[in-house]
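> following is a predicted model, sequence given first.
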Amino acid sequence: MTQSVPPIRSLLAGVTKDDIRRDPFPHVVIRDALPRDLYDALSASMPTAEYIGTRIGKEITSNERYNYMSEHILQDEAMARVWKDFVTYHASPEFYAEFLDLFQEDLLANLPDAEKQCGPLRELRVGRRNRDGFETHDILMDCTAVINSAVTGRPSAYRGPHVDKPHKLFGGLFYMRQTQDDADGGDLVLYKYREGAHKFTTSASEYGDNRFDIDPKYVEEVTTVPYRSNTLVMYPINPLALHGVSVRSLTPHQRRFVALVGDLQNPLFDLAL
């Protein structure tokens, strides 16, 4: 008998501008973002670090990140139908429109020249990363199943304070913590700049691009969003959107989440400060 697939519901369904928090930068934190039956179906069939690592050719090491992008999921016959439907919607023009309904005013308030650089936000041609290209599309969406592997050897943080790449329009994290995960840490920390000069550093990353990290001495913690199951964090990207991941304790458990992104061809701001 074919197992029924729960209907897909947007992570932003029912989220309004009243939910936006603006300290230290505009973002939403939504608990119980999905109905329980849909969340449980996704959680039960989420790939592991070992599964992803085998398919993308990446060795398993301590507290490393393993990405299974929407195109990987859609082309994998073994992946559950609920995942295929979920990533298809959350990398679609419809989801992009939901993001704009929620955050367009805040995005343009922090990046007033954005539409001069990339064109009217409502008119951008939406494609999917690893399927489409910038020759025919203006923004490439993705909805990626992500695992941070078990922490061995010593406690560690996957990544400290940083701003996401300036060619990304938004970032989203949907946490899928397992019930048995009793590790400490792995929370999302939001920062603001300390007074005075500060400087970003760039370093090579697995994506063949630059990542923009900032020494902790230049920032101070404002708030922490706990790593909890069925919790969405989403925000427009700008130079103020400083965030990082807190240190995780030694643990055999994997840290699981979905990453939501929208890539532009060119950066919207300069972090060479």
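Structure's in. What do you need?

> C-alpha from now on. contacts and neighbour counts both.
OK.

> do a quick rundown of the strands in the stretch 101-250 of the chain.
Along the stretch 101-250 of the chain, the segments classed as strands by DSSP state E, counting those that start in this stretch run 126-128, 139-148, 162-163, 168-175, 188-193, 200-204, 210-214, 219-225, 231-236, 243-245.

> helices or strands next to the fourth one in the packing?
Packed against strand 168-175, as judged by 3 or more C-alpha pairs under 8 Å, 6 or more residues apart in numbering; DSSP states H and E, are the following elements: strand 231-236, strand 255-264.

> so for residue 61, which of those sits nearest?
strand 255-264 (13.5 Å; C-alpha to C-alpha).

> go through that closest one and flag the buried ones.
255, 256, 257, 258, 259, 260, 261, 262, 263, 264 (16 or more other C-alpha atoms under 10 Å).

> next one for the comparison:
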Amino acid sequence: MNDIGFLPPPTARRLVLRRHGLYAAQPAPYASLQSRPCLLEDHYAELAASFPRLDQFAPGAEALDNRVLRIASSRVIAEPGFSGAWRWFVQQHTSQAFWEQIVREFGGQIQARYPGLEQRFGKPMQDWRAVRRGSGEVGEVTLECQIVVNTPVRTASSVKAPHVDHVRKLWTGLLYFRSPEDDTPGGELQLFSSPPGLRFDAHQASRREVTLDRSLAYQPNSFIGFVNGPDAIHAVAPRPPTPQVRRYVDFVVELAEPVFKLPQMNPLRRGWYRLRERQASR
């Protein structure tokens, strides 16, 4: 019996970074690791069949227009209403073993991008202690595995304009759970290259100043993972009005302090961006 009180899973269940020869490294516009399919078919089907209902994310969620709603791993583990497959999945993807797999696959990229990071903690990454967000424990890195939806769309829009993730986030992974009934166009993950000297409004970048380099289709059982940083600019392609929900899992590795800094727009440029572009992204 494991530490959250349910039986171990069948051997067919795997972590998203367990090697089985189906990963592709993509160097541009920034390094990422992609896989489709990611999970074994039976494991993916088990999770997809018990993906949380929209009303489990928030009351009245079906009335919201293309909004991001999340269910934290701590809630999946602690509350009734989530399947054993999902409880196992979020526990395993917030574990020390998963952190060790991230180091195995991305450690070289992390060291190259942040060469002083290990010195900051006084130990190599593989020796860092990983803890689950919300556990109350303390470690060098905090892991989260949250179940996410983008609600139905009433007005054509992008749920996420070009941006980089929070400056405390070291690594990001995404695994898509597109419904078989969803034939809505759009929703793919867009990866952008950026010019030297790009400046941000908080974490957002002007779409006019970045260049779309590559897209990852919103397809079932598709995974992408990448090291976060000022160049890791991404967005979600707009979706037209649709009753369909965009479904995925968001894997997070974060530190207690910022990993990097983002140069910010000056007040005049920020005001122009918010007036002309940021409001139009919704």
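It's in. Just so it is clear, the model here is predicted, and its values are computed rather than measured.

> before we move on, back to that, the strands of the stretch 101-250 of structure 1 into TSV, with extra columns for distance to residue 103 of structure 1 and mean neighbour count?
What follows is the strands of the stretch 101-250 of structure 1, written out as TSV (distance: least, C-alpha to C-alpha, whole Å; neighbours: other C-alpha atoms under 10 Å):
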stretch	distance to residue 103 of structure 1	mean neighbour count
strand 126-128	17	22
strand 139-148	16	26
strand 162-163	18	22
strand 168-175	9	22
strand 188-193	18	20
strand 200-204	26	13
strand 210-214	23	19
strand 219-225	19	16
strand 231-236	7	23
strand 243-245	18	22
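
> counterpart of residue 51 of structure 1 over in structure 2?
Applying TM-score structural alignment, one finds that residue 51 of structure 1 aligns to residue 56 in structure 2.

> just residue 235 of structure 1 next, same as before
Residue 235 of structure 1 maps onto residue 226 in structure 2, by TM-score structural alignment.

> OK, contacts around the residue lying closest to that match once chain neighbours are set aside?
Spatial nearest neighbour of residue 226 of structure 2, chain neighbours left out: residue 32 (4.5 Å); criterion: C-alpha to C-alpha, 6 or more residues apart in numbering. Going by C-alpha atoms under 8 Å, 6 or more residues apart in numbering, residue 32 of structure 2 touches 25, 26, 224, 225, 226, 227.

> at 7 Å instead, please
25, 26, 224, 225, 226 (C-alpha atoms under 7 Å, 6 or more residues apart in numbering).

> ok, residue 58 of structure 1 next?
Applying C-alpha under 7 Å, 6+ apart, no residues qualify as near residue 58 of structure 1.

> rerun at 10 Å
Contact partners of residue 58 of structure 1, counting by C-alpha atoms under 10 Å, 6 or more residues apart in numbering, are 49, 50, 52, 64, 65, 66.

> show me these that map onto strands.
The strands, defined by DSSP state E, take in 65, 66 from the contacts of residue 58 of structure 1.

> export the contacts of residue 58 of structure 1 as JSON lines, with columns for distance to residue 93 of structure 1.
Putting the contacts of residue 58 of structure 1 into JSON lines (distance: C-alpha to C-alpha, whole Å) gives the following:
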{"residue": "49", "distance to residue 93 of structure 1": "29"}
{"residue": "50", "distance to residue 93 of structure 1": "32"}
{"residue": "52", "distance to residue 93 of structure 1": "27"}
{"residue": "64", "distance to residue 93 of structure 1": "31"}
{"residue": "65", "distance to residue 93 of structure 1": "27"}
{"residue": "66", "distance to residue 93 of structure 1": "26"}
